[in-house]
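Chemist: Just need the structure, nothing else, for what follows:
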Amino acid sequence: MLLRRIALVLAGMMALSVVLVFILRWVDPPTSAFMIQRWITAHSEPGDPPYVYHEWADWDAIPAAVKLAVIAAEDQRFPGHGGFDTIEIERAWERYRAGERLRGASTISQQTAKNLFLWSGRDPIRKGLEVWYTLLIETLWPKERILEVYLNIAQLSPDTFGVGAASWRYFDRPVMALSSSDAALIAAVLPNPNIYRLETPSATVQRRATWIRRQMAQLGGVSYLNKL
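Modeler: Just a heads-up that it's a prediction; the model follows:
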């Protein structure tokens, strides 16, 4: 009886997650799990509100250069994989076996699933849920929607989420006015926005932005987005 109840609860949770992801294909999420966590944490820290800066930017308002820069920086095989980059996973595993630190190989799809629905950390439960939600969004959303949501919820500073808010806070203009250089700087801080800062880009961030601009050109420029 207990196992049956557990199975029913799990089945219900899975069904609810499917419905939620299906709805979010068309409904813009007003917040994310990571934003909520930041808002809660900030209440225990000194400082006044707002604790979270976020402004939704529609797909058509986001410059192609911003979309391309994030793909070039984070997931160059994004148009072609089904949510998981097996090539990068194999490379990460080979480097680990060779004695290097195990590095993540998360795709944009995985990061979207994690940031939108889950919490930070590496525990097995979270990783399992990340796989589930990644499969859901890859099945139920087109690539353009996955990238649109990611660009709107990605953390770009300790309290700034999404390119809409970042463009006003750090470039003093709307997202549609961002240049290719601005786009590369935004993408450059994504690996660790608590260390890499847009307000005072370090030499490391500047070098990474230069590398991203080269990668954007090597991918063929904004025409690469036609593969989505």
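
Chemist: C-alpha only now, for contacts and for neighbours.
Modeler: OK.

Chemist: which residues in this protein form strands?
Modeler: If DSSP state E is used as the criterion, the strands of the chain fall at 53-54, 155-157, 160-161.

Chemist: The ones you listed into CSV, with extra columns for distance to residue 214?
Modeler: Output for the strands of the chain, formatted as CSV (distance: least, CA to CA, whole Å):
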stretch, distance to residue 214
strand 53-54, 29
strand 155-157, 21
strand 160-161, 25
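
Chemist: Let me have those in a markdown table, adding mean neighbour count and distance to residue 92 as columns.
Modeler: Formatted as a markdown table, the entries for these read as follows, by neighbours: other CA atoms under 10 Å; distance: least, CA to CA, whole Å:
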| stretch | mean neighbour count | distance to residue 92 |
| --- | --- | --- |
| strand 53-54 | 20 | 33 |
| strand 155-157 | 24 | 24 |
| strand 160-161 | 24 | 28 |
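
Chemist: Alongside the first, I'd like the structure of this one:
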Amino acid sequence: MPRLIFRIFKLAFLLFVGLSLLGVLFYRFVRPPFTWLMIERGFQQKARGKEWKIDKQWVSFDDISDNMKRAAVAAEDQTFLEHHGFDFHAIEKAIEKNAHSKKLIGGSTISQQVAKNVFLWDGRSLLRKGFEAYFTVLIEVFWSKKRIMEIYLNEIEMGDGIYGIEAASQAYFHKPASKLTKHEAAAIAVIFPSPLKWSATHPTRYLRHRQYLIMKNMRRLGPLDF
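Modeler: Here you go, the predicted model:
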């Protein structure tokens, strides 16, 4: 009996590794059609009596304003082009802050966020974090930084039923993502942590201050060599 259980676990493990590798290699070339978060949000909308809404328009990396790429790095992961998926200094700082705060602060890199957004469910369990680390390693090995950023900006939630930078740019500023100015890109990047509560076009004083800091960091960043 123990041997049979071991074989079942071994088979399940090999199956998971094989399928996850295939999934990562597949999305290296193919656009992810949806994320689990989109499905979850859709059911939440239906439960509130609203229409199922997924406003999402894929745009290629070259059709996204350099200002938006720079704003994303400045706001979320300033060592994105240097690390291999994990910013241990940021994780250390997050752990230190969380020890003295009731509000949990994340230390996730853009690569970790893509791993979660594309392959996993929303949540903060240790199991999900473990899977997130696993998929982060895979995408860092098999995808380029350019591909990671392209998928990040096309799949991230940016409002109620709004996903990806093209849909967000049209919804907030009525223009394509390729035409976003520095100010507009920073305004969108500001709402990444809480897109259902915050607005890129109606910022609070706190968000305006964050926008100022992001623009300041944008100027400090060197060339983004993707």
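
Chemist: wait, which of the strands of structure 1 is closest to residue 180 of structure 1?
Modeler: Taking CA to CA as the criterion, residue 180 of structure 1 comes closest to strand 155-157 out of the strands of structure 1, the separation being 16.8 Å.

Chemist: corresponding residues in structure 2 for the closest one?
Modeler: With the alignment judged by TM-score structural alignment, the segment of structure 2 matched to strand 155-157 of structure 1 spans residues 157-159.

Chemist: repeat for stretch 186-198 of structure 1
Modeler: Alignment note (TM-score structural alignment): stretch 186-198 of structure 1 is matched to residues 188-200 of structure 2.

Chemist: Please go through structure 2 and pick out the longest helix.
Modeler: helix 2-27 (DSSP state H).

Chemist: Any buried residues in it, and which?
Modeler: Taking 16 or more other CA atoms under 10 Å as the neighbour-count basis, helix 2-27 of structure 2 is seen to contain the buried residues 20, 24, 27.

Chemist: can you tell me how far the last one sits from residue 142 of structure 2?
Modeler: Distance from residue 27 of structure 2 to residue 142 of structure 2, counting by CA to CA, to the nearest Å: 10 Å.

Chemist: picking up where we left off before, the match of strand 155-157 of structure 1 vs structure 1, average distance?
Modeler: Relative to structure 1, and after both are superposed, stretch 157-159 of structure 2 has an average distance of 0.9 Å to its aligned residues, where the measure is mean CA distance after the TM-score superposition for structure 1.

Chemist: quick one: which of the buried residues of helix 2-27 of structure 2 is nearest residue 120 of structure 2?
Modeler: Nearest to residue 120 of structure 2 among those, counting by CA to CA, is residue 20 at 11.2 Å.

Chemist: Can you tell me what that closest one aligns to in structure 1?
Modeler: Correspondence of residue 20 of structure 2 to structure 1, assessed by TM-score structural alignment: residue 17.

Chemist: Structure 2: helices as residue ranges?
Modeler: In order along the chain, structure 2 carries the following helices (DSSP H): 2-27, 36-47, 66-76, 88-98, 110-119, 126-142, 145-155, 165-173, 182-190, 205-220.

Chemist: between the longest one and helix 126-142, how big is the angle?
Modeler: In other words, helix 2-27 of structure 2. 50 degrees (axes from the mean of the first three to the mean of the last three CA atoms, to 10 degrees).

Chemist: before we move on, what about the last one?
Modeler: Angle, helix 205-220 of structure 2 to helix 126-142, by the same axes, to 10 degrees: 30 degrees.

Chemist: go on, the fourth one?
Modeler: Taking the same axes, to 10 degrees, one finds that helix 88-98 of structure 2 is oriented at 160 degrees with respect to helix 126-142.

Chemist: ok, average deviation of helix 88-98 of structure 2 from structure 1?
Modeler: In the superposition against structure 1, helix 88-98 of structure 2 averages 2.2 Å from its aligned positions (mean CA distance after the TM-score superposition for structure 1).

Chemist: The strands of structure 1: which one's closest to residue 218 of structure 1?
Modeler: Using CA to CA as the measure, strand 155-157 is the one of those that comes nearest residue 218 of structure 1, at 24.8 Å.

Chemist: from the chain's centre, how far out does the closest one sit?
Modeler: Relative to its chain's centre, strand 155-157 of structure 1 lies at 10 Å (CA atoms, centre = their mean, to the nearest Å).
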